[in-house]
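Visitor: Kindly generate the corresponding structure for this input.
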Amino acid sequence: MTTTEFAVTGMTCSHCERSVTAEVTQLDGVTAVDVSAATGKLVVTSAAPLDDAAVITAVDEAGYQAVRA
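Guide: So this is what the prediction gives:
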């Protein structure tokens, strides 16, 4: 298992959290997603290391910006 943390900007509510979770969960190998609008943190757990760009693109698809923390 690999855990990676990202900082996400633009989230303000639980709807934002659900949008990010829905996009990131679709990535191959993702086993868990924990996202918090209050802290601006996204923690992704995966079976194998993920490409940071894939996670950042998924967050972008949800309408937010992310960088590896």
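
Visitor: rest of the way, CA atoms for contacts and neighbours
Guide: Noted.

Visitor: so the spatially most central residue of the chain is in which element?
Guide: Residue closest to the average C-alpha location in the chain (C-alpha atoms, centre = their mean): Leu42, at 4.7 Å. Using DSSP states H and E, Leu42 sits within strand 41-46.

Visitor: one more to put side by side:
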Amino acid sequence: MARKQYLVTGMSCEHCAASITEEVSRVPRVNEVDVDVTAGSVSVGGTDLDDGLLRAAIVEAGYEVAEAVAA
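Guide: Model prediction:
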């Protein structure tokens, strides 16, 4: 399983985590989403993950992707 990890700005609570998890889970081939509000990170597991779709899902949830980091 491939993993991608992003630093995300604007998250402050569990509602933020739930919103991101819901949107990112809709992206094709995503099997797992882990959101760490304290660290400001989102880790995604799946197969053949599309970086553009993952970033768009985070933005759709109302947050900004600061940068992608090595997973």
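
Visitor: rewinding a little: please name every helix or strand in contact with the strand holding Leu42 of structure 1.
Guide: Counting contacts by 3 or more C-alpha pairs under 8 Å, 6 or more residues apart in numbering; DSSP states H and E, strand 41-46 of structure 1 packs against strand 2-9, strand 30-36.

Visitor: how much does the helix or strand where Ala22 of structure 1 lies stray from structure 2?
Guide: Using DSSP H and E, Ala22 of structure 1 sits within helix 14-25. Taken over the aligned residues, the distance from helix 14-25 of structure 1 to structure 2 averages 0.2 Å (mean C-alpha distance after the TM-score superposition for structure 1).

Visitor: just to revisit the earlier point, what lies in contact with the strand holding Leu42 of structure 1?
Guide: For strand 41-46 of structure 1, the external contacting residues (C-alpha atoms under 8 Å, 6 or more residues apart in numbering) are 1-8, 29-36.
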